[in-house]
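1. Give me the fold of what follows.
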Amino acid sequence: MTRQKILITGASSGLGEEMARRFAAQGRDLALCARRLGRLESLKDELQAAHPGIAVAVRELDVTDHDAVVRVFGELRGELGGLDRVVVNAGLGKGARIGTGRADANLATARTNFVGALSQCEAALAIFREQNSGHLVLVSSISADRGLPGPKAAYSASKAGVSALGEALTAEFSKSPIVVTTLLPGFIATDMSGKAGDTTMMSTLDAGVDAMVSAIEKETNRAPLPGIRWRGIDLALRFLPHAWTSRFV
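-> Purely as a prediction, here's the structure:
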């Protein structure tokens, strides 16, 4: 099945922006959301210039505002004439050691990455239930497999929540026309990941997004990526003793 009308949140940079380029090149119609409307409008102009036959709709959106998520998803559905796939991609990577006076950073990460993802799932699945079809994609992280220490603690916890949500929804819709995919990217070179420090295991943006789009198109239920290395790390983090896997975290 070709999912022609695709909504992507967090589309003004990084993984979301590159996924939009990939789907536009395939002739898909796009609904793009992010907090930075100016960057979305520039991306829209670029995509429509390169691919004149596609429709691109953009909206400013803060995914921590649940009412706005519901309203914007509804508006974009109306503008494109439907939604076949929603990619829950908007995320935040800032954080601090818990208890060191930077609760603001950790709470913002938790609200955006988990509560915001839940809001997007609520809005998307209300649409998919009504039309009895659709593909929901959750962008989690390999860090969801194991709680990470220090400044990454809130981030990994928030992504663990996204993965658990994806697992629950996959089970709920397993015998329905609604499909749920959870992506677990490893280290992929973006503006956000560039602040992570160690880059020895970093994949290029092209390789990472190619793997993400491939898994999305296959409608895989759960996909650690890119490549066999991250599938191996995913298995190790989930099933081996902490003493054996401490070097990964």
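
2. Please make it C-alpha for all contacts and neighbour counts, starting now.
-> Will do.

3. Which residue ranges of the chain form helices?
-> 14-25, 37-50, 66-80, 103-110, 116-131, 153-172, 205-218, 227-239, 242-245 (DSSP state H).

4. closest one to V86 among these?
-> Minimum separation from V86 across these (C-alpha to C-alpha) falls at helix 116-131, 6.6 Å.

5. in the closest one, what's buried?
-> The neighbour-count check on helix 116-131 (16 or more other C-alpha atoms under 10 Å) flags 116-121, 123-125, 127-128 as buried.

6. thinking again about what came up before, possible to save the helices of the chain as JSON lines with distance to L183?
-> Shown next, in JSON lines, are the helices of the chain (distance: least, C-alpha to C-alpha, whole Å):
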{"stretch": "helix 14-25", "distance to L183": "12"}
{"stretch": "helix 37-50", "distance to L183": "23"}
{"stretch": "helix 66-80", "distance to L183": "21"}
{"stretch": "helix 103-110", "distance to L183": "18"}
{"stretch": "helix 116-131", "distance to L183": "13"}
{"stretch": "helix 153-172", "distance to L183": "8"}
{"stretch": "helix 205-218", "distance to L183": "7"}
{"stretch": "helix 227-239", "distance to L183": "11"}
{"stretch": "helix 242-245", "distance to L183": "21"}
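
7. another one to check against the first:
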Amino acid sequence: MRRSILITGASSGLGEGMAREWAAKGRDLALCARRLDRLEALRDELVERHPNIRVSIRALDVNDHEAVFRVFREFHDEFGTLDRIIVNAGAGKGGPVGTGLFEANRHTAETNFVAALAQCEAAMEILREQRQGHLVIISSMSAMRGMPRIMATYAATKAGVAALAEGLRIEMRGKPIKISTIYPGYIDTDINRKMKSRPFVVDTVTGCKALVKAIEREPDKAYVPGWPWTPIGFVMRRLPLSVLGKLS
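-> Predicted coordinates for the structure are as follows:
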């Protein structure tokens, strides 16, 4: 059993939801995010509900790369070991490329890929030293193909982290370090709540239960929830561009 779990982006959305699910399972949690006040409230809630678990929090902006390495190391030193590290923090702002929204697209690209790389670097340093552990990278169903309009940059970053995870998985084959790529479909969170179309959306509790169940299996990759996103993933990789053009 993976006892100690680090989650980035834990102050809201999927990170917060996964923290609640693992707390209910009796796991110790290392939680970090930009909004310390929300982390404090979450920690107090979890410890009150589950007094036998340990919850540690740190403020962290994942775009501060030096801080990523420092915070991960502080959590490791505090817990003694980090059995599972979830690279979850991300951003969803942006617009069609070439329409004057470069700064928003740049922020999404830097947060979702460069900052994710920093998290993977910091995580893998620790897991290599431990010679064991589970690295989980949260991608997106949008990573299946290039996506148009407002999804273009976001989808590209999620494809990038999925490729990074696959490279690590190849390298770690036969070793006691597992690498999982998780492709969530539409789970109701702030990052997608303003979208005009969210087919097959599920509420946060349902989605996070499915995420935790999938991650606990430690798969190479998983589409979450499995139905209908596993068959949709298969189809998306084969759709003609004329159809993809209607998806955002």
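
8. and which of the buried residues of helix 116-131 of the first structure is nearest to R59 of the first structure?
-> Out of these, the member with the shortest distance to R59 of the first structure (by C-alpha to C-alpha) is Q120, at 14.2 Å.

9. now the closest one: how far from T182 of the first structure?
-> Distance check for Q120 of the first structure against T182 of the first structure: by C-alpha to C-alpha, to the nearest Å, it reads 14 Å.

10. Then I127 of the first structure?
-> Relative to T182 of the first structure, I127 of the first structure is positioned 19 Å away (C-alpha to C-alpha).

11. Equivalent analysis for H135 of the first structure, please.
-> From H135 of the first structure over to T182 of the first structure the distance is 11 Å, taken as C-alpha to C-alpha.

12. Need the residue closest to the centroid of the second structure.
-> Nearest to the mean C-alpha position of the second structure, counting by C-alpha atoms, centre = their mean, stands N88 at 2.4 Å.

13. hey, which strand is longest across the first structure?
-> Counting residues, the longest strand found in the first structure (DSSP state E) is strand 178-185.

14. That one against the second structure, how far on average?
-> In the superposition with the second structure, the aligned residues lie an average of 0.3 Å away from strand 178-185 of the first structure, counting by mean C-alpha distance after the TM-score superposition for the first structure.

15. Show me what that strand is in contact with.
-> Strand 178-185 of the first structure is contacted from outside by 128-129, 132-142, 144, 163, 166-167, 169-170, 173, 208, 212, 215-216, 219-226, 230, using C-alpha atoms under 8 Å, 6 or more residues apart in numbering.

16. Would you list the buried entries among these?
-> In those, burial by neighbour count holds for 128, 133-142, 144, 163, 166-167, 169-170, 208, 212, 215-216, 219, 221-226, 230, counting by 16+ other C-alpha under 10 Å.

17. From the chain's centroid, how far away is stretch 204-218 of the second structure?
-> The gap between where stretch 204-218 of the second structure is centred and where its chain is centred comes out at 12 Å by C-alpha atoms, centre = their mean, to the nearest Å.

18. what do you get for stretch 69-76 of the first structure?
-> The chain centroid and the centroid of stretch 69-76 of the first structure are separated by 18 Å under C-alpha atoms, centre = their mean.
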